[in-house]
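Peer 1: Everything below, folded, please.
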Amino acid sequence: MNRAKPIMIVVLLIGAAALVWYFLSGSKRERQLSGYIEGESLFLAAPVSGTVASILAQEGQRVGAGTQLFTIDPATLSAQGEQARAQVVEARTQIATSEANAQQAEAEVTAAAADANRARQDLNRLLTVRSDDPAAVAGKDIDAAQATLREANARLSAARKTSQARRAQVAAAQAQENQARGGEREVSIRVDQLSPPAPSAARVEEVFYRPGEWVAANQPIVSLLPDDRIKVRFFVPEQKVARYRPGQSVRFSCDGCASGLTAKISYVSPRPEFTPPVIFSRDSRDRLVFMVEALPQKPGGLMPGLPVDVEPLR
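Peer 2: Model prediction:
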C-alpha cells in the first residue's frame, strides 16, 4: 500500500501536466489565425518579334532591381532605325529646298509689288497732268498705263499665291521631319525595351524561351515574383475584425521559415465570407471571416501557397 502511493502521485502529476499542456496548446491554436502566402507574378516581354539572343537569369534566381533578364536580337529594329534616320535626312533636304523656294517666292512678291507701285504712280501722274491740261495727255496713254497697272497687280497676286504655297510646303516639310524624328525616337525606345530590366527585387519564377527561339511581340519571356507583390493573406473571425486596420503590424510563422517574421496590414476586406476551402478545418469551416492582407517585412524566401499561422491582435 505504501509503495502504491508514490506511483499514484506520479501518475496524477503526469496526468495533470498533460491536461495543462493540452489546454495551453489548444488555447494557443485557438488564438492563431490561419492563412497562406499569396504572390502576384509579373511577366516581362519585348515589344517586337524576334529571336531570343540570350537569357541572363535562371529559374529560382533572385535578382535586384535593374537586372537585365534577357535580350532580343535587334536586327529587325536596327533596320527600322536606319530607315527612320534616312527619313529624317530626306525631310531635312526637303525643308532646305522648300525654304529656298519660299525665299525666291518672297523675292518675286517684292519685285511684283515694286512694279505695281511704279505702274500706279505712272498712272496717277498721267491723270494729274490731264486734269491740269486735258490736251497734254492722249487717251491711249491713259489706257496703256491702266493696262500696265492691271498686269502688275495680277503678277503681284500670283506671286503672293505662290509665296503662300511655298510657305505651306515648308510647313509640310517641317511636319514630315517631326514625324520622322518621332519614328526615330520610337525605334530608339523600342531598342531599349529589347532587354527590359527587373523593376524591383524579385525571384525568377519561370523562363519560357531559350536562346535561338523565335518569340512574338509582347509574348512573356520571363516571369518574376517581385518581393513587393508577396503578401500574407489570413482570415479573421467577424467578431474580432474591428481590431485590424491598415498600417498595423502582425507576427506570423510558417514551417521552415525564420522566426520573428512580421507583416504590415495593407487591406481588410469589407465583406465577410465563409472560411475558404484551402484552410478548412472541422472547427472553422462554418464560421464567417474577413480576409486580411499584410505585406511581409522580409518577403525573401516566402513561397506562394505556403500555410502560415498569424498571431492575432489584442
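Peer 1: C-alpha from now on. contacts and neighbour counts both.
Peer 2: OK.
Peer 1: What's the separation between residue 107 and residue 170?
Peer 2: 16 Å (C-alpha to C-alpha, to the nearest Å).
Peer 1: Tell me which of the two has more neighbours.
Peer 2: Neighbours of residue 107 and residue 170, each counted by other C-alpha atoms under 10 Å, are more numerous for residue 170; the result is 21 against 14.
Peer 1: Let me know the helix or strand that the more buried one is in.
Peer 2: Residue 170 belongs to helix 139-192 when assigned by DSSP states H and E.
Peer 1: any residues touching the next helix or strand after that helix, and which ones?
Peer 2: Tracing the chain past helix 139-192, the next element assigned as helix or strand by DSSP H and E is strand 202-207. Residues from elsewhere that reach strand 202-207 (C-alpha atoms under 8 Å, 6 or more residues apart in numbering): 57-65, 221-227.
Peer 1: One more pass at 6 Å, please.
Peer 2: 59-63, 222-227 (C-alpha atoms under 6 Å, 6 or more residues apart in numbering).
Peer 1: In strands, which of these appear?
Peer 2: The strands, defined by DSSP state E, take in 62-63, 222-226 from the contacts of strand 202-207.
Peer 1: between those residues, which is closest to residue 91?
Peer 2: Distance to residue 91 across those (C-alpha to C-alpha) is lowest for residue 222, with 40.0 Å.
Peer 1: So that closest one is in contact with residue 44, correct?
Peer 2: Yes - if you go by C-alpha atoms under 6 Å, residue 222 and residue 44 touch, sitting 5.4 Å apart.
Peer 1: run this one through as well so I can compare:
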Amino acid sequence: MIRKLIPLALLLPLASCGPSNDGNTLQGYVEGDYLRIAAPEAAWIGEVPLTEGTVVKKGQRLFTLDDTAAVAALAEAKAGLAQAEAALADRRLGARAEEIKGFEAQRREADAALKLARQDLDRQKSLAAESVAARARLEQAQATASQAAARLEQVTAQLATARLPARPDQLAAAEATVEAARASVAQAEWRLSQRHIDSPADALVDDIVRRPGEWAPAGGVVVSLLPPDHVKLVLFVPQTRRAGLAPGAKLAVTCDGCKPGLTAQVTRIASDAEYTPPVIYSRETRAKLVYRVEAALTPDPAALHPGQPVSAEPAP
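Peer 2: Predicted coordinates:
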C-alpha cells in the first residue's frame, strides 16, 4: 500500500552530496528524534537557565514552574502528619501521671462530699419528726447525698478509664490516620518536584519554546532537546536493491565537509514504497519505487546534524 506522494525532484539535490554517484550510492539526509520537554501542569514559567545551542548534562535543571501553591501544600501536609503522629503517640501512652493524679484528687473530693452529705442526712432524719421545715430539710439532704454519690461514681469511672491502655481499634485508627498523612506528604513532595524539571539525558538544547514569565499549559512544550544518540540517517533505497538490504547492515557515510570514516548501521527499512503514483506496477513504474531506510551513526552520533544531506553505500 502506498503511503506518500512526494515529488522525486526533492531527491535530486541530494545526488551531489557525496563523492560517489554510482548505482551503489544511497541518497538521504540527517534527521533528529527530539525530546520535547513539557510542563506537567499548567503554570507560570519561573526560570529557564539555558541557552540554545549549548549542551546540558543529565540531571541538569531545564526550567522551573511557579511553586508557591505546591510549597504551601507540602507545609500543610507535613503539619497534618505531625498532628496525626502526636495523636498516635498519645493513644499509645494513655493518660499521663498528672492526669491520673487530677482524677484521684477529684475522687477524694467527691468521697469527702458524699460523707458530709450522708452525715447531714442522718442529722435531718432525727429532726424530721419535729416540724414540717425539718422534713423539707431532710428531702434536700437526701437529694444532696444522691448527687454526691453520683459524682463519686463518675469520678471513679473516669479514673479507672484513665488507667486503661488505648483500645486496639483506637490504635489501629490512629495508625491509619498517620499512614494517610504520610501519603499526603509524599504526594505533596512529588507535586513540588514536578515544578523543577531536569534533563533526562545529555543533550543539545535545540530550541527554547517558552520563556520566563510565560504561561505554560499542561503538556505545553518548554524546551526541545536533541540527545546525540537520537540523530539518525534517512536514506532512500530503490526497489531493485530493497531485497539486498537488511537491518544491521553497515554503511559508509559521506557528505560535504564531513570528516572521513563515518559509518552507520541500518536500524529500520520501511515495508511500504514511497514516491510513486498509485497505479498498477509496470516495469517502468517499478523503477521509480524507493523505500525509506533509517540508520544510526556509529561510533560518533554527534558527527552530523539534522538537515545535512548525506550519501551512503554498503561498507566493505
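Peer 1: ok, of the contacts of strand 202-207 of the first structure, which come out buried?
Peer 2: Neighbour counting by 16 or more other C-alpha atoms under 10 Å classes 62-63, 222-227 among the contacts of strand 202-207 of the first structure as buried.
Peer 1: Those into a markdown table, with extra columns for distance to residue 81 of the first structure?
Peer 2: A markdown table is the format used below for these (distance: C-alpha to C-alpha, whole Å):
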| residue | distance to residue 81 of the first structure |
| --- | --- |
| 62 | 34 |
| 63 | 31 |
| 222 | 26 |
| 223 | 29 |
| 224 | 31 |
| 225 | 34 |
| 226 | 33 |
| 227 | 36 |
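Peer 1: how close does residue 82 of the second structure get to residue 148 of the second structure?
Peer 2: Applying C-alpha to C-alpha to residue 82 of the second structure and residue 148 of the second structure gives a distance of 42 Å.
Peer 1: quick one on the thing from earlier: farthest-separated two in the buried ones among the contacts of strand 202-207 of the first structure?
Peer 2: The span of those, defined through C-alpha to C-alpha, is set by 222 and 227 at 15.8 Å.
Peer 1: now the equivalent of residue 57 of the first structure over in the second structure: how far from residue 204 of the second structure?
Peer 2: Mapped onto the second structure by TM-score structural alignment, residue 57 of the first structure lines up with residue 50. For residue 50 of the second structure, the distance to residue 204 of the second structure equals 10 Å [C-alpha to C-alpha].
Peer 1: same check, this time on residue 167 of the second structure
Peer 2: From residue 167 of the second structure to residue 204 of the second structure the distance is 62 Å (C-alpha to C-alpha).
Peer 1: cool, residue 305 of the second structure as well?
Peer 2: Here the distance between residue 305 of the second structure and residue 204 of the second structure works out to 11 Å (C-alpha to C-alpha).
Peer 1: the more surrounded of these two?
Peer 2: Comparing residue 305 of the second structure with residue 204 by other C-alpha under 10 Å, the one with more neighbours is residue 204, at 20 against 16.
Peer 1: contacting residues around the nearest residue to the more buried one once chain neighbours are set aside?
Peer 2: Leaving out its chain neighbours, the residue that sits closest to residue 204 of the second structure by C-alpha to C-alpha, 6 or more residues apart in numbering is residue 55, at 4.4 Å. Residues in contact with residue 55 of the second structure (C-alpha under 6 Å, 6+ apart) are 203-205.
Peer 1: Compute the distance between residue 55 of the second structure and residue 302 of the second structure, please.
Peer 2: Noted for residue 55 of the second structure: a distance of 12 Å to residue 302 of the second structure, by C-alpha to C-alpha.
Peer 1: Ok, residue 105 of the second structure next?
Peer 2: Taking C-alpha to C-alpha, one finds residue 105 of the second structure at 84 Å from residue 302 of the second structure.
Peer 1: Which positions in stretch 212-232 of the second structure come out as buried?
Peer 2: Buried, per 16+ other C-alpha under 10 Å, within stretch 212-232 of the second structure: 212, 215-216, 220-232.
Peer 1: Compute the first-to-last residue distance for it.
Peer 2: By C-alpha to C-alpha, one end of stretch 212-232 of the second structure lies 32 Å from the other end.
Peer 1: So what touches it?
Peer 2: For stretch 212-232 of the second structure, using C-alpha under 6 Å, 6+ apart, the contacting residues are 30-47, 202-210, 295-296, 301-302.
Peer 1: Make a ChimeraX selection of the buried ones in the residues you listed.
Peer 2: Buried members of the contacts of stretch 212-232 of the second structure, defined by 16+ other C-alpha under 10 Å, are picked up in ChimeraX with:
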select :30,31,32,34,35,36,37,38,39,40,43,44,45,46,47,202,203,204,205,206,207,208,210,295,296,301,302
